[in-house]
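K.L.:
Got a predicted structure here, sequence first:
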Amino acid sequence: MAARDYGQYGGAARALELVGERWALLIVRDLLVGPRRYGELAAGLPRIPSNILAARLKELQAAGVIRRAPRSRVIIYELTSYGRELEPIVLALGAWGFKALGDPREEQIITPDSMTMDLRTAFQPEVAADLPATAYAARLGAAELLIRVDGPSLDVKRGDGPADLAFRAGADIRRLISGEIAPDRAIATGVVEVLHGRGLLLDRFATTFHLAA
């Protein structure tokens, strides 16, 4: 039984009973990036109370959305095949919410998993298919990501590595991704600090990752 029961018989109501509780979809979002230990989920959602995290995990597990699995002598949480069906819904919800993003509040942060999913949301595979394979090393707030694009395929991992374009940015990178400002203006105003590969920000990154607000 879901924590919330709308008393209605229908797909939308049932879906919200399963994943509509506060924090539930953000847990799903982070697990779409990859399996996580309990502590990793807590670190990625720093404002979630521990009792709420435990409750949501229990509810999602009971609903068949996630499962607990032993791995290297630790317990990890991962999405089931049923849970992974939420990916296009989470991406579409992210694209919809992107249109309402304003300037970030002082206490709002970028996490590696949230930025990974935002990049997956903004990725334009049909554009990337016509461009050479490119690696981007991005420091986005405290999140350090290595982004590899090869044709219509996107791979985002935590950490650093060899890259054709390396840059730093904060939450204002949304202004570049939304097309609010052009790449050269993003550099000139300090929205993006390019470490090397400046030209690739202009003619590849900004067209490969684009999501109109």
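P.N.:
Right, received. Where do you want to start? Numbering: from 1, shown residues only.

K.L.:
going forward, measure contacts and count neighbours with C-alpha atoms only.
P.N.:
Fine.

K.L.:
In the helix or strand harbouring V156, which residues are buried?
P.N.:
Assigned by DSSP states H and E, V156 belongs to strand 153-158. Neighbour counts using 16 or more other Cα atoms under 10 Å place 154, 156 of strand 153-158 among the buried residues.

K.L.:
Now do whichever helix or strand comes after that strand: which elements does it pack against?
P.N.:
Beyond strand 153-158 on the C-terminal side, the first helix or strand identified by DSSP H and E is strand 165-169. Where contact means 3 or more Cα pairs under 8 Å, 6 or more residues apart in numbering; DSSP states H and E, strand 165-169 is packed against strand 134-140, strand 192-196.

K.L.:
out of those strands, deepest packed?
P.N.:
strand 134-140 (a mean of 21; mean count of other Cα atoms under 10 Å).

K.L.:
next SSE after it?
P.N.:
Going down the chain from strand 134-140, the next helix or strand is strand 143-150, by DSSP H and E.

K.L.:
Remind me what the strand holding V156 packs against, helices and strands.
P.N.:
helix 112-122, strand 143-150.

K.L.:
can you do 7 Å?
P.N.:
Counting contacts by 3 or more Cα pairs under 7 Å, 6 or more residues apart in numbering; DSSP states H and E, strand 153-158 is packed against strand 143-150.

K.L.:
ok, now which ones touch D5?
P.N.:
E17 (Cα atoms under 7 Å, 6 or more residues apart in numbering).

K.L.:
Put this next to the first one:
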Amino acid sequence: MTGPGASAKTKKWTCLGLAGCLESGPMKGYGQFCPVAVAAEIFAERWTPLILRELFAGSRRFSEIRSGMPLISRTLLSQRLRELEDVGVIVSTPLARGRGREYRLTPAGEEFREVVERLGAWGQRHAPQQFAPQNLDPALLMWAMHRRIDVSRLPKPRVVVRFELRGVPARCIQMRVCWLVLERSGADVCVRDPGFEVDLVVHADVGALARVYTGHLSFTDGVRAGGIKVEGPRALVQEFPRWLLRSHFAEALKPAGSKPGALASAHAG
């Protein structure tokens, strides 16, 4: 059959056939050889960017990785770690002592660093839901803060800070009271009383503290607005804001052209 009508009909049939091929049934991946598609099948799985964030921030053990993602189940985290190892993004080795494994990024995994950097910077500048009530996870906030303490500034070998938080989501009610134990060798976060004498007590709205940590609000402004109150010896109260470093992603709020930092150490956050 010839003529314009036949040509149009054939063209229409071809397009419908192509669409039918693309919609032939459920698939785990995108079914494309495009490098964006195949990379997204690895990176864009739920929780995977956060697992990479934790590895870039220095977490090595299963428990450390999960501490940065309190809502992920142990089963799903194990599955995601296996998947990342299967595709060569991470490698795991048995711990030298005790049970468990240690996880490290491969050279291929390290190449995701810039992706995570840019994703976090975009979220810091543009994501309107960053401080929505359901996102104000105090467990994540305290875990992130404990990695960003400048312990070299501590005035004595150990400083214990008790946090009493307001505005905590109902699912995180057990985190209304927690402690940071700061020593020159490092910092720990505790959800139970560690048994040491408390040097400082921080009363804070979790949203205000999150804004201070991420660089959206200065510590001074947080205090002036009533979102944060620090009690304790005057010298320690004055020094406390100097120990608390901002999130790595706070630099994304600097004017265009400023040099970004890097997620390169165990104290990144």
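P.N.:
Ah, there it is. All values reported here derive from a predicted model rather than from experimental measurement.

K.L.:
circling back to that earlier point, can you list the residues that contact the strand holding V156 of structure 1?
P.N.:
Contacts for strand 153-158 of structure 1 (Cα under 7 Å, 6+ apart): 116, 125, 144-149.

K.L.:
before we move on, what about stretch 112-126 of structure 2?
P.N.:
Here stretch 112-126 of structure 2 makes contact (Cα under 7 Å, 6+ apart) with 49, 53, 249, 252-253.

K.L.:
and the residues you listed, which of them are in helices?
P.N.:
Judged by DSSP state H, the contacts of stretch 112-126 of structure 2 include 49, 53 as members of helices.

K.L.:
Highest neighbour count among the contacts of stretch 112-126 of structure 2?
P.N.:
Neighbour counts for the contacts of stretch 112-126 of structure 2, by other Cα atoms under 10 Å, peak at F249, which reaches 26 neighbours.

K.L.:
In JSON lines, list the contacts of strand 153-158 of structure 1 along with distance to Y77 of structure 1.
P.N.:
As requested, the contacts of strand 153-158 of structure 1 are arranged in JSON lines below (distance: Cα to Cα, whole Å):
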{"residue": "T116", "distance to Y77 of structure 1": "18"}
{"residue": "P125", "distance to Y77 of structure 1": "29"}
{"residue": "E144", "distance to Y77 of structure 1": "23"}
{"residue": "L145", "distance to Y77 of structure 1": "22"}
{"residue": "L146", "distance to Y77 of structure 1": "24"}
{"residue": "I147", "distance to Y77 of structure 1": "24"}
{"residue": "R148", "distance to Y77 of structure 1": "26"}
{"residue": "V149", "distance to Y77 of structure 1": "27"}
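
K.L.:
and the aligned residue in structure 2 for A15 of structure 1, how many neighbours does it have?
P.N.:
Aligned against structure 2 by TM-score structural alignment, A15 of structure 1 finds its counterpart in A39. Per other Cα under 10 Å, the neighbour tally for A39 of structure 2 reads 11.

K.L.:
So A39 of structure 2, which state does it fall into?
P.N.:
helix (DSSP: H, G, I helix; E, B strand; the rest coil).

K.L.:
Same question for R22 of structure 1.
P.N.:
coil.

K.L.:
Same question for H216 of structure 2.
P.N.:
Here H216 of structure 2 takes the coil state, with states given by three-state DSSP.

K.L.:
mind checking how far it is from D188 of structure 2?
P.N.:
Separation of H216 of structure 2 from D188 of structure 2 (Cα to Cα, to the nearest Å) stands at 25 Å.

K.L.:
same question, W47 of structure 2
P.N.:
Taken as Cα to Cα, the span from W47 of structure 2 to D188 of structure 2 is 24 Å.

K.L.:
now swap in L140 of structure 2 and tell me
P.N.:
L140 of structure 2 is 13 Å from D188 of structure 2, by Cα to Cα.

K.L.:
D5 of structure 1 -> structure 2?
P.N.:
Match for D5 of structure 1 (TM-score structural alignment): G29.

K.L.:
whoops, I mixed them up, R68 of structure 1
P.N.:
Using TM-score structural alignment, R68 of structure 1 sits opposite S92 in structure 2.

K.L.:
Surely A143 of structure 1 touches P112?
P.N.:
Yes: the criterion here is Cα atoms under 7 Å, and A143 of structure 1 meets it with P112 at 4.7 Å.

K.L.:
In terms of neighbours, single out the busier of those two.
P.N.:
P112 (23 against 20).

K.L.:
For A235 of structure 2, which residues are in contact?
P.N.:
Counting by Cα under 7 Å, 6+ apart, A235 of structure 2 makes contact with nothing.

K.L.:
Next one: the nearest residue to G232 of structure 2 once chain neighbours are set aside relative to T75 of structure 2, how far apart?
P.N.:
In this structure, G232 of structure 2 finds its nearest non-sequential neighbour in L200, 4.8 Å apart by Cα to Cα, 6 or more residues apart in numbering. From L200 of structure 2 across to T75 of structure 2, the span is 38 Å (Cα to Cα).

K.L.:
what about these two, which has more around it?
P.N.:
The residue with more neighbours, out of L200 of structure 2 and T75, is L200; 21 against 8, by other Cα under 10 Å.

K.L.:
Now do the helices in structure 2.
P.N.:
4-22, 35-43, 48-56, 62-67, 74-86, 107-110, 113-126, 138-146, 206-214, 219-224, 234-243.

K.L.:
Which one of these lies nearest to V177 of structure 2?
P.N.:
Nearest of those to V177 of structure 2, taken as Cα to Cα: helix 138-146 at 9.8 Å.

K.L.:
The closest one vs structure 1 - mean distance after superposition?
P.N.:
Superposed on structure 1, helix 138-146 of structure 2 shows a mean distance to its aligned partners of 5.5 Å (mean Cα distance after the TM-score superposition for structure 1).

K.L.:
now that helix, how far from the centre of its chain.
P.N.:
10 Å (Cα atoms, centre = their mean, to the nearest Å).

K.L.:
So what's the residue count around L245 of structure 2?
P.N.:
L245 of structure 2, neighbours per other Cα under 10 Å, totals 21.

K.L.:
Report the contact partners of the nearest residue to L60 of structure 1 once chain neighbours are set aside.
P.N.:
The shortest distance from L60 of structure 1 to any non-neighbouring residue, by Cα to Cα, 6+ apart, is to I66 (5.8 Å). Residues counted as contacts of I66 of structure 1 (Cα under 7 Å, 6+ apart) are 60, 77-80, 83.
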